[in-house]
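Trainee: Could you work out the structure for the sequence below:
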Amino acid sequence: MSGKNAEYEKIWDEVYGHDRDPIRMNVIYPLLEVEFTKLTGKKILDLGCGNGSLIRQIQKYNYKSICGIDQSGEFLKTAKKNIDCRDTKLVQSNILEKLPFENDSFDSVFAIFVINELPLLYNMFCEINRVLAQEGCFYIVMTHPFLLLRNFLFEKFTGKKNEKFIGNLNYKNKKPMKYILSTAEVSTPFFQYTFEDIINVVNNTKMEINKLKEIDTSSDLLKEHLKYQAEKNVPKYLYLKLTKKISVDHKL
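Mentor: This next block holds a predicted model:
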């Protein structure tokens, strides 16, 4: 998560905070647990680390080092309170620009609910490819491409306004929208990416898909959260595990 202003960051932390987001804690992190167990000896980058929620989870396992990067100084201040900083580095930098790391710096990169905040998907994937070591893994969790279409159909057939998105709900819309944060009166920019967009950017940046999973909210761990039960079998999130292809130079 990459903060956009102090008000948004403050309310986001109040609503979700570390270890309080039910989707991350009951769906996303359990899904990633099998990958966390494979991080022994790995150098890890958390892209858009926000308040350190993912880093806090990874620190329960074995790894070599972790670096969290976010453009929000406010989020990073909160992250320092939430994590063990002895073997973790936090960097404030604009993740839309060139990442402040050398080539092949990391074995694993995580981007959890960050992709839909980025207007230049190709540029970011190129940068991830650059900082990833050969055969390194890029883990992505993002909004499901069809979720916007679902909200469009909801408005069309019910005549009611959806409560999450402001803007053009066309599936192939390339203009930024606004995503409303929970029940709070703040929003963050949202960029829609189709399955075509995702597959093309993966291929064009010399990565390959190792795993793809459509995520719904049917987990038993979410039973007490009633707002997720009405459409619990509708995929709302997308998980991708990508691998950097071995270059010709490294094969020789």
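Trainee: only C-alpha atoms for contact and neighbour calcs from this point on.
Mentor: Noted.
Trainee: Longest strand in the chain, please.
Mentor: Longest strand in the chain by number of residues, with DSSP state E as the criterion: strand 132-143.
Trainee: Okay, helices next: where are they in the protein?
Mentor: Taking DSSP state H as the criterion, the chain carries its helices at 6-15, 22-23, 29-36, 53-58, 73-82, 121-131, 147-158, 195-204, 248-251.
Trainee: Can I get these in TSV including mean neighbour count and distance to S218?
Mentor: Listed next are the helices of the chain as TSV, based on neighbours: other Cα atoms under 10 Å; distance: least, Cα to Cα, whole Å:
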stretch	mean neighbour count	distance to S218
helix 6-15	16	22
helix 22-23	17	11
helix 29-36	14	13
helix 53-58	20	22
helix 73-82	18	29
helix 121-131	20	30
helix 147-158	15	16
helix 195-204	14	23
helix 248-251	6	43
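Trainee: So which residues make contact with the longest strand of the chain?
Mentor: By Cα atoms under 8 Å, 6 or more residues apart in numbering, the residues outside strand 132-143 that reach it are 28, 103-116, 128, 236-247.
Trainee: Drop anything exposed from those.
Mentor: For the contacts of strand 132-143, a burial check counting by 16 or more other Cα atoms under 10 Å picks out 28, 106-116, 128, 236-245.
Trainee: Of those residues, which belong to strands?
Mentor: 106-112, 237-244.
Trainee: Which single one of the residues you listed is nearest to G159?
Mentor: Of all these, Y237 has the smallest distance to G159: 25.0 Å, by Cα to Cα.
Trainee: My read is that that closest one contacts I215, right?
Mentor: Yes - assessed by Cα atoms under 8 Å, Y237 is found in contact with I215 at 4.9 Å.
Trainee: Quick check: the most centrally placed residue in the chain vs K227, distance?
Mentor: The centre of the chain sits closest to I112, judged by Cα atoms, centre = their mean, with a distance of 2.0 Å. As defined by Cα to Cα, to the nearest Å, I112 lies at a distance of 22 Å from K227.
Trainee: Ok, T158 next?
Mentor: Going from T158 to K227 by Cα to Cα gives 19 Å.
Trainee: same thing with I215?
Mentor: According to Cα to Cα, I215 and K227 sit 16 Å apart.
Trainee: The structure of the following sequence is requested for comparison with the preceding one:
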Amino acid sequence: MKQNKYDDAGFFANYSQMPRSTGGLEAAGEWEVFRTLLPDLAGQRVLDLGCGFGWHCRYAREQGAASVVGIDLSANMLERARAMTDDPKIEYLQLAIEDAAFGAEQFDTVISSLAIHYIEDFGSLCRQVRHCLKPGGAFVFSVEHPIFTALAAQDWHYSPDGEKQHWPVDNYHLEGLRLADFLEHKVAKYHRTTATYLGTLLHSGFGLKQMSELQPTPEMLEKNPAWQEETRRPMFLLLSAVKQEQPDLIS
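Mentor: Next up is the predicted model:
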């Protein structure tokens, strides 16, 4: 299913108040690690899947990217992105990630930030990305960690006095749709195991370069003590892969 939750007025209003929505990349806790996974973007043709407000698109151009295409299904997201962008080398398209059908070897780098867990068929997406990447091109993305997505509630187990006791995990190997509670709304997300993310990439003709489960650093904890709870369980999974010169292994 293709979900356009961000064009729901109430949901978008709540999302617009999040720190990452008002403060940009520096307010996104995973950004410090995410950018270390990116290749040198100078002269690159970049595609951003689920570009949102366009923060990553503008960063790519700041790093010297030759051109950037950002796609998003949400008209609200793209309206905000265009209002914040003054750069003819950045093009925004209203398009579902599942419908992205770009030309062969059209891009040097494909990125995606916290959008792919909304996509049901990760294998199909990997094949699409591989098709539009040049040989050796990079595919760098972040998703909610499978430990985080296994249960739809996506919340701690609390003691009677409200103390966060532990993060419950159940049905981990039962992949598929989860109707998660997010920003006071039910949102459709798709749970996959870590093995599925890695295996699908490899069998789709990618080579894995780097992987991070985002363990908070002392600097992150000093900057934002709330990150302390992220030492108890991973919230994000970040992967960097490259297109290998071999046929697709998934038909």
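Trainee: Make CSV out of the helices of structure 1 and add distance to A184 of structure 1.
Mentor: Formatted as CSV, these follow (distance: least, Cα to Cα, whole Å):
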stretch, distance to A184 of structure 1
helix 6-15, 7
helix 22-23, 16
helix 29-36, 24
helix 53-58, 20
helix 73-82, 18
helix 121-131, 28
helix 147-158, 19
helix 195-204, 30
helix 248-251, 50
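Trainee: who's in contact with L147 of structure 1?
Mentor: The neighbours of L147 of structure 1, taking Cα under 8 Å, 6+ apart as the test, are P235, K236.
Trainee: Give the aligned equivalent of I28 of structure 1 in structure 2.
Mentor: I28 of structure 1 maps onto E30 of structure 2 when the alignment is built from TM-score structural alignment.
Trainee: Leaving out chain neighbours, which residue sits closest to that match?
Mentor: Once flanking residues are discounted, E30 of structure 2 sits nearest to L214: 6.9 Å by Cα to Cα, 6 or more residues apart in numbering.
Trainee: Select, out of the helices of structure 1, the one closest to P189 of structure 1.
Mentor: helix 6-15 (11.2 Å).
Trainee: between that closest one and helix 73-82, how big is the angle?
Mentor: If you take axes from the mean of the first three to the mean of the last three Cα atoms, to 10 degrees, helix 6-15 of structure 1 sits at 30 degrees to helix 73-82.
Trainee: residue contacts, the closest residue to A100 of structure 2 other than its chain neighbours?
Mentor: Computed as Cα to Cα, 6+ apart, the closest residue to A100 of structure 2 that is not its neighbour in sequence is Q128, at 7.4 Å. Residues near Q128 of structure 2 by Cα under 8 Å, 6+ apart: A100, A101, F102.
Trainee: Kindly report the same for R61 of structure 2.
Mentor: If you count contacts by Cα under 8 Å, 6+ apart, R61 of structure 2 has them with S67, V68, K89, I90.
Trainee: Stretch 36-50 of structure 2 spans what distance, first to last residue?
Mentor: 20 Å.
Trainee: Mind listing what's buried along that stretch?
Mentor: L37, L38, L41, Q44, R45, V46, L47, D48, L49, G50.
Trainee: now, which of those residues lie within strands?
Mentor: If you go by DSSP E, these have R45, V46, L47, D48, L49 in strands.
Trainee: and the two most separated of those?
Mentor: R45 and L49 (13.4 Å).
Trainee: what span of structure 2 lines up against stretch 74-93 of structure 1?
Mentor: Counting by TM-score structural alignment, stretch 74-93 of structure 1 pairs with residues 76-95 of structure 2.
Trainee: Centre of the chain to that stretch, how far?
Mentor: 18 Å (Cα atoms, centre = their mean, to the nearest Å).
Trainee: Need the distance between the two termini of it.
Mentor: Counting by Cα to Cα, you get 13 Å between the two ends of stretch 76-95 of structure 2.
Trainee: which outside residues touch it?
Mentor: Outside of stretch 76-95 of structure 2, the residues within contact range by Cα under 8 Å, 6+ apart are 6-7, 12, 52-55, 57-58, 61, 66-75.
Trainee: mapped onto structure 1, which of the contacts of Q128 of structure 2 hold?
Mentor: Contacts conserved in structure 1 for the contacts of Q128 of structure 2, using both residues aligned by TM-score structural alignment, their matches' Cα atoms under 8 Å: A100.
Trainee: Just the closest of the contacts of Q128 of structure 2 to H173 of structure 2, please.
Mentor: A100 (28.6 Å).
Trainee: what's around the closest one, how many residues?
Mentor: Number of residues near A100 of structure 2 (other Cα atoms under 10 Å) recorded here: 16.
Trainee: separation between it and L133 of structure 2?
Mentor: With Cα to Cα as the criterion, A100 of structure 2 and L133 of structure 2 are 13 Å apart.
Trainee: Then Y92 of structure 2?
Mentor: Using Cα to Cα, we find Y92 of structure 2 at a distance of 19 Å from L133 of structure 2.
Trainee: the more surrounded of those two?
Mentor: Neighbours were counted for Y92 of structure 2 and for L133 using other Cα under 10 Å; L133 has more, 25 against 20.
Trainee: who are the neighbours in contact with the closest residue to that one other than its chain neighbours?
Mentor: Of all residues not flanking L133 of structure 2 in the chain, E105 sits nearest, at 4.4 Å (Cα to Cα, 6+ apart). Shown in contact with E105 of structure 2 (Cα under 8 Å, 6+ apart): H131, C132, L133, K134, P135.
Trainee: switch to 7 Å and redo it
Mentor: Contacts for E105 of structure 2 were tallied using Cα atoms under 7 Å, 6 or more residues apart in numbering; they are H131, C132, L133, K134.
Trainee: Among those, which one lies nearest to G176 of structure 2?
Mentor: Nearest member of the contacts of E105 of structure 2 to G176 of structure 2, counting by Cα to Cα, is H131, at 25.1 Å.
Trainee: In contact with that closest one: list those residues for me.
Mentor: H131 of structure 2 sits next to A104, E105 when contact means Cα under 7 Å, 6+ apart.
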